[in-house]
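Asker: this is a predicted model, with the sequence first.
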Amino acid sequence: MASGSLLVAGIAVAADPGTNGSASSGKTADTAMPSTVETFDYPDAAKILKEKNLKLKRGDGHIVLAECGSAPNLMQFIGRDQDDFCFRTIGDNGYLSLEVPAVAGVQTTDHTAHINMTVDDKTKSYDIGKNDFRGIGETTDPEGRNHTLVEIRTAK
């Protein structure tokens, strides 16, 4: 083995020649670069839940909450126990996970949407075309069970 190297648990570790054989870089945890990990959590989710009763979880930033009627090309959801709510889609594709109970309809504009809802621990999916209005969830369920909106995927 070459001078200036250590054998640790069967792994060769090159030592810094300026540290007398020590494998330390001389940096402390205080001077090392901080680690940044993107979680894709929805910004201000707690505030939105409190103010609008919409539990927005994670997304790619291409489906964002918007005031209904504030712009053209919004995707609008109709809820039974709450006011309608809308999302603006940015770019060609988008993803958002959320948890909103009692959603009964959706209207799309310039994007198609793939909607996932849950009912009785089962997933029900809906494919909605561009410029379409469709009943979803309990409005399409023969038993009228309460469905929860859990995922939106959009495409141009």
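Answerer: Cool, got the structure.
Asker: from now on I want contacts and neighbour counts done on CA atoms only, so please keep to that.
Answerer: OK.
Asker: okay, now stretch 107-124: how far is its last residue from its first?
Answerer: 18 Å (Cα to Cα, to the nearest Å).
Asker: distance from the chain centre to it, please.
Answerer: Here the centre of mass of C-alpha atoms in stretch 107-124, compared against the chain's by Cα atoms, centre = their mean, to the nearest Å, lies 15 Å away.
Asker: in it, which residues are buried?
Answerer: 107, 108, 109, 110, 111, 112, 113, 115, 116, 117, 118, 119 (16 or more other Cα atoms under 10 Å).
Asker: show residues contacting it.
Answerer: For stretch 107-124, the surrounding residues in contact (Cα atoms under 8 Å, 6 or more residues apart in numbering) are 73-77, 89, 92, 125-134, 137, 145-156.
Asker: try it again with 7 Å
Answerer: Counting contacts by Cα atoms under 7 Å, 6 or more residues apart in numbering, the residues outside stretch 107-124 that touch it are 73-77, 125-134, 137, 146-156.
Asker: can you select the buried ones among those residues for me in ChimeraX?
Answerer: Isolation of the buried members of these (16+ other Cα under 10 Å) is achieved in ChimeraX through the command below:
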select :73,74,75,76,77,128,129,130,133,134,137,146,147,148,149,150,151,152,153,154,155
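Asker: of the contacts of stretch 107-124, which belong to strands?
Answerer: Within the contacts of stretch 107-124, residues falling in strands by DSSP state E are 74-77, 125-128, 133-134, 148-155.
Asker: show me what contacts the residue lying closest to residue 45 once chain neighbours are set aside?
Answerer: Across the structure, with Cα to Cα, 6 or more residues apart in numbering as the measure, the residue nearest residue 45 apart from its sequence neighbours is residue 56 (5.7 Å). If a contact means Cα under 7 Å, 6+ apart, then residue 56 has 42, 45, 97, 98, 99 as its contacts.
Asker: also this one, for the comparison:
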Amino acid sequence: MRSISKLLVAGAVAGSVVLTGVAVANAATGVPAGSTVATADDTPPPAVEDFAYPDSDKIFAERGFRLISGDGHIVLVDCPTPGSAEKVLMLDTRGLGKVCFRITGNTASLKMEVPSVYGITTPDYAVTARMVTGTGDQAEEKTYTLLRNQSNSVGEAKDVPQRRPFSLLDLTAVK
């Protein structure tokens, strides 16, 4: 029993010495007693924003088009019911139907791949749409400056007489 008491006392003294040493070391560095100091290994890596559109793969699997990246101010939404007062940017497409986006902020941008777009209805923003038809060496790009608060013909609707399908590559909007 005496041996156990001696061990407990020795352990308590040793622990006290260690804690005192930590307190003195912390005091010397200006760190309050009882706190720990983060080291380089404890620091998380810096956050790097890649501006990738959230759930892009899921949207592609469910809806058939890709939203790639943007500044977060053009957001995919459900299209409002006809006659609704809500103003959204609406794409008319062959095969996919209508695709709608809400624009927030004074400026907005979104890179995407939406096939067969032939019309874009704009809210009260100056919108520019960059589109492409064909692939590889045969690819042809067109940029459309769209009128505010109107339905605008783009892509195959403007491609007379060929009526080739155009994919929408990106949108930029300015209030």
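Answerer: Yes, it's here. The structure presented is a predicted model; accordingly, all values stated were derived computationally and were not measured.
Asker: that older thread, can you redo the contacts of residue 56 of structure 1 as CSV with distance to residue 28 of structure 1, secondary structure and neighbour count?
Answerer: As requested, these are exported to CSV (distance: Cα to Cα, whole Å; DSSP: H, G, I helix; E, B strand; the rest coil; neighbours: other Cα atoms under 10 Å):
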residue, distance to residue 28 of structure 1, secondary structure, neighbour count
42, 33, coil, 20
45, 35, helix, 16
97, 39, strand, 20
98, 41, strand, 19
99, 43, strand, 15
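Asker: centre-most residue in structure 2?
Answerer: residue 53 (3.8 Å; Cα atoms, centre = their mean).
Asker: now that one: how far from residue 101 of structure 2?
Answerer: Using Cα to Cα, residue 53 of structure 2 is found at 13 Å from residue 101 of structure 2.
Asker: ditto for residue 55 of structure 2
Answerer: As defined by Cα to Cα, residue 55 of structure 2 lies at a distance of 15 Å from residue 101 of structure 2.
Asker: just list the residues touching the alignment partner in structure 1 of residue 115 of structure 2, thanks.
Answerer: Under the alignment (TM-score structural alignment), residue 115 of structure 2 pairs with residue 101 in structure 1. Contact partners of residue 101 of structure 1, counting by Cα under 7 Å, 6+ apart, are 147, 148, 149.
Asker: ok, of these, which one's closest to residue 32 of structure 1?
Answerer: Each of the contacts of residue 101 of structure 1 was checked against residue 32 of structure 1 using Cα to Cα; the closest is residue 149, at 42.6 Å.
Asker: just give me the match in structure 2 for the residue nearest to residue 45 of structure 1.
Answerer: In structure 2, the residue paired with residue 56 of structure 1 is residue 67, using TM-score structural alignment.
Asker: sorry, back to before: of residue 55 and residue 101 of structure 2, who's got more company?
Answerer: More crowded of residue 55 of structure 2 and residue 101, by other Cα atoms under 10 Å: residue 101, with 19 against 12.
Asker: show me what the more buried one lines up with in structure 1.
Answerer: For residue 101 of structure 2, the equivalent position in structure 1 is taken to be residue 87, counting by TM-score structural alignment.
Asker: so which strand or helix has its match?
Answerer: strand 85-89 (DSSP states H and E).
Asker: distance between that strand and the chain's centre?
Answerer: For strand 85-89 of structure 1 - counting by Cα atoms, centre = their mean - the centre lies 14 Å from the chain centre.
Asker: superposed on structure 2, what's the mean shift for that strand?
Answerer: Taking mean Cα distance after the TM-score superposition for structure 1, the mean distance separating strand 85-89 of structure 1 from the aligned residues in structure 2 is 0.3 Å.
Asker: list of residues touching that strand?
Answerer: Strand 85-89 of structure 1 is contacted by residues 62, 63, 64, 65, 66, 67, 68, 74, 75, 76, 77, 78 when judged by Cα under 7 Å, 6+ apart.
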